[in-house]
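S.K.: 3D, please:
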Amino acid sequence: MTPTVRTVLGDISPDEVGVSDAHDHLFISLPSLPGEELDDVVAARVEIDAFAALGGRTVVQWTPWGMRRRLEQLPTLSKQSGVHIVAATGMHRAQHYSASTLERHYDTLADLFVHELTSAPIRAGMIKVAGSFHHLDRHALHVMAAAAEAHRATDAPIGVHLEGGTAALDVLNLLCGTHGVPAERVILGHLHRFPDMRVHRRAAEAGAFLAFDGPSRAHHNTDWRLLDGIAALVDAGHTHQILLGGDTVTASARSTADGPGMPFLLGGLRPRIEHELGTDVATAIFTANPARAFAVHWRQP
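M.R.: Next up, the predicted model:
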């Protein structure tokens, strides 16, 4: 069976993925950032059009269930822009949900994830989960167990929000060691927030994809280490496991608000990577690697 990437308009061949933003948000609402919600359809269209104008072909929206991902808007945006959109199911950290919401859905998360991946009107193409800071709290353990169960039923990739860029090896021990998820189905996000090259190398040696995501927010004090982290992995022979995404999560970070936004990934970072690390590395990071990371042998439970 040929692996495919599940988009909001249906499954596509990895060859169709093209230049990708492997982790971003067109719509999201974070309770901790009132007034910064991404909920403007017109602004989302301008942002994705600007990405397309620079050669972008696919955007992976990591907004999980319950955080106003506006799934109903994504197919139209994809058709209008000509950009493939991969949506996410899954669950973020507990602080982003009300206690009543967690209580209603906590015991049926795996079923919810499987439904959204395989039988919902607009299907997700990945599962998003989240770690805590320097350890995995009870919520993370519970949600990751549900994600692993949903993966076993569907083969869906699991993207992991590492809150401080930390606990990457704990996540791999849990998902791969305890729950048997193949490492190549795990995408570790926000590693640039904790620029420990030894940890990055060990995660890569385990077989996971490593996502450096967040430059569209341009406020992390580790952003200047981004290319150093990528170069270290390239030098260690792990070019084909690196992903890059903008992770735009606030309205003020969009290019329409004079922030770097989604276009910065291709207009700002890609030329630097091509210049400093070579066009082959840039092609791997922006095109070949996302096609492999999100293409799976979908199962229908």
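S.K.: alpha carbons only for contacts and neighbour counts from here, please
M.R.: Fine.
S.K.: my guess is residue 17 meets residue 84, correct?
M.R.: Yes: applying CA atoms under 8 Å as the test, residue 17 and residue 84 come out as touching, 7.3 Å apart.
S.K.: between these two, what contacts are shared?
M.R.: Common contacts of residue 17 and residue 84 (CA atoms under 8 Å, 6 or more residues apart in numbering): 57-58.
S.K.: Wasn't residue 48 part of a helix?
M.R.: Yes: checked against DSSP: H, G, I helix; E, B strand; the rest coil, residue 48 lies within a helix.
S.K.: another one to check against the first:
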Amino acid sequence: MTALVRTVLGDVPARELGAVDSHDHLHLRSAQLPGQELDDQAAAAAELGAFRAAGGGTVVQWTPYGLGRRAERLAELSRATGVHVLAATGLHQARHYPPGAVERAGDLARLFVQELTEGLRADDGAPLPVRASLVKVAGSYHGLDAHARTVLAAAAEAHRATGAPIAVHLEQGTAAAEVLALLCDRLAVPPERVVLGHLNRFPDLRLHREAAERGAYLCFDGPSAAHHATDWRLLDALKELVDAGHVRQLLLGGDTTTARARSFGAGGAGPGMPFLLTGLRPRLRRELGEEAAELLFVGNPARAFALPDPD
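M.R.: The predicted model follows:
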């Protein structure tokens, strides 16, 4: 049976995704990033167009509920640029929202399931005919606070109802073990349905191997000016995991969270989405080999974000 992936334009065969940016943002508005909102549709289209020109096929947008994801514009962007776009439901850390916004979201598990099965809510609350394909959640720094535990529990419930993967923002790359202990050991989410993000920000190779041994996907996102201090360790971390036998669990993303971080052609200071393919992919081919590079950009995301097999 052909594996399918849910995009904002409908379900497509996973083999048609092409090269995938497994963690990025087209639109984003956070109280933590004043003045750097990603809310320019023309800039988003330019960024996707540059990614397409570099050989990109799909962008997985991790912007969750309530953070200016502009869900009503995602289908338009995908159609105009020819790039597949995956959308997220879920919830970020409480500090990213205005006061009271999390409480107004109501029953989180119900919200997540609705957005996965019926359609996303627009920023004004109106229902849309665009369904999410993943649940984005977040941990805390070296642990899980009460908000994180509540949101992860709701994400696990939504996963059990839909089979959707859960993508986790690890604060500064920490608390991977705590996240897996809660989601997989206590809440029965299969580890192969968990994507751990931001591991490049905490380049502890032993912890990376331990997370991989649990069976989760490991997403190394960036590089960016904000996290340049660990950029130079990226290839070493990836090679360590490839040599340890975990090449089929690795993903790469740009994680563009501010207007300034977009590519030059989209009005930013770089490096932006295209750099994954123009700058990083050639180095991966030289360091890890063509087969490994193909898995990181094509084969692995096609499995990580695929719809569950029907019973």
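S.K.: what about the helices in the second structure?
M.R.: Along the second structure, the stretches classed as helices by DSSP state H are 41-53, 71-81, 101-104, 108-117, 146-162, 176-180, 205-214, 228-231, 234-243, 275, 281-288, 290-294, 300-304.
S.K.: quick one: contacts for the residue lying farthest from the centre of the first structure?
M.R.: Most distant from the centre of the first structure: residue 100, at 26.7 Å, with distances by CA atoms, centre = their mean. With contact set as CA under 8 Å, 6+ apart, residue 100 of the first structure has no partners.
S.K.: The residue mapped onto residue 142 of the second structure from the first structure: how many residues sit nearby?
M.R.: Alignment note: residue 142 of the second structure maps to residue 134 in the first structure; criterion TM-score structural alignment. Under the neighbour criterion other CA atoms under 10 Å, residue 134 of the first structure is assigned a count of 14.
S.K.: With residue 214 of the first structure as the reference, measure out to residue 134 of the first structure.
M.R.: 19 Å (CA to CA, to the nearest Å).
S.K.: on that earlier part again, what about the residue farthest from the centre of the first structure, distance to residue 115 of the first structure?
M.R.: In terms of CA to CA, residue 100 of the first structure sits 21 Å off from residue 115 of the first structure.
S.K.: how about residue 63 of the first structure, what's its match in the second structure?
M.R.: Using TM-score structural alignment, residue 63 of the first structure lines up with residue 63 in the second structure.
S.K.: OK, contacts around the alignment partner in the second structure of residue 200 of the first structure?
M.R.: Matched across to the second structure, residue 200 of the first structure falls on residue 208, judged by TM-score structural alignment. If you count contacts by CA under 8 Å, 6+ apart, residue 208 of the second structure has them with 199, 218, 241.
S.K.: Skip the chain neighbours and tell me the closest residue to residue 151 of the first structure.
M.R.: Leaving aside its sequence neighbours, residue 151 of the first structure sits nearest to residue 157 (CA to CA, 6 or more residues apart in numbering; 6.9 Å).
S.K.: out of the helices of the second structure, which comes closest to residue 258 of the second structure?
M.R.: helix 41-53 (11.4 Å; CA to CA).
S.K.: Now the closest one: buried residues?
M.R.: Within helix 41-53 of the second structure, the residues that qualify as buried are 41, 43-52, counting by 16 or more other CA atoms under 10 Å.
S.K.: Then stretch 62-78 of the second structure?
M.R.: 62-72, 74-75, 77-78.
S.K.: From residue 201 of the second structure, how far out is the match of residue 200 of the first structure?
M.R.: Going from residue 208 of the second structure to residue 201 of the second structure by CA to CA gives 11 Å.
S.K.: tell me the contacts of the match of residue 63 of the first structure?
M.R.: Taking CA under 8 Å, 6+ apart, we find residue 63 of the second structure in contact with 24-25, 27-28, 69, 87-89, 136.
S.K.: and the residue lying closest to residue 62 of the second structure once chain neighbours are set aside, how many neighbours does it have?
M.R.: Spatial nearest neighbour of residue 62 of the second structure, excluding adjacent residues (CA to CA, 6+ apart): residue 88 at 5.4 Å. Neighbours of residue 88 of the second structure under the rule other CA under 10 Å: 27.
S.K.: Hmm, residue 88 of the second structure is touching residue 133, no?
M.R.: Yes: counting by CA under 8 Å, residue 88 of the second structure touches residue 133, with 6.0 Å between them.
S.K.: ok so, going back, among the buried residues of helix 41-53 of the second structure, which one sits closest to residue 273 of the second structure?
M.R.: The closest of the buried residues of helix 41-53 of the second structure, once distances to residue 273 of the second structure are taken by CA to CA, is residue 51, at 5.8 Å.
S.K.: Disregarding residues adjacent in the polypeptide, which is nearest to that closest one?
M.R.: Nearest one to residue 51 of the second structure, counting by CA to CA, 6+ apart, is residue 274 at 4.5 Å.
S.K.: Find the nearest non-adjacent residue to the alignment partner in the first structure of residue 244 of the second structure, please.
M.R.: Aligning on TM-score structural alignment places residue 244 of the second structure opposite residue 236 in the first structure. Nearest non-adjacent residue to residue 236 of the first structure, counting by CA to CA, 6+ apart: residue 201, 7.5 Å away.
S.K.: so how far is residue 249 of the second structure from the match of residue 200 of the first structure?
M.R.: Counting by CA to CA, the gap from residue 208 of the second structure to residue 249 of the second structure is 11 Å.
S.K.: Could you tell me which residues touch both of those two?
M.R.: Shared contacts of residue 208 of the second structure and residue 249, defined by CA under 8 Å, 6+ apart, are found at residue 218.
S.K.: thought the match of residue 142 of the second structure was touching residue 166?
M.R.: Yes: the pair residue 134 of the first structure and residue 166 qualifies as a contact (CA under 8 Å) at a distance of 5.7 Å.
S.K.: For those two, list the residues in contact with both.
M.R.: Residues touching both residue 134 of the first structure and residue 166 (CA under 8 Å, 6+ apart): there are none.
S.K.: Could you report the neighbour count for residue 277 of the second structure?
M.R.: Residues near residue 277 of the second structure, counting by other CA under 10 Å: 21.
S.K.: who touches it in this structure?
M.R.: 51, 54-56.
S.K.: The closest residue to residue 109 of the second structure other than its chain neighbours: what's it in contact with?
M.R.: Distances taken as CA to CA, 6+ apart place residue 154 nearest to residue 109 of the second structure, at 4.4 Å, with adjacent residues excluded. By CA under 8 Å, 6+ apart, the contact set of residue 154 of the second structure is 108-109, 112.
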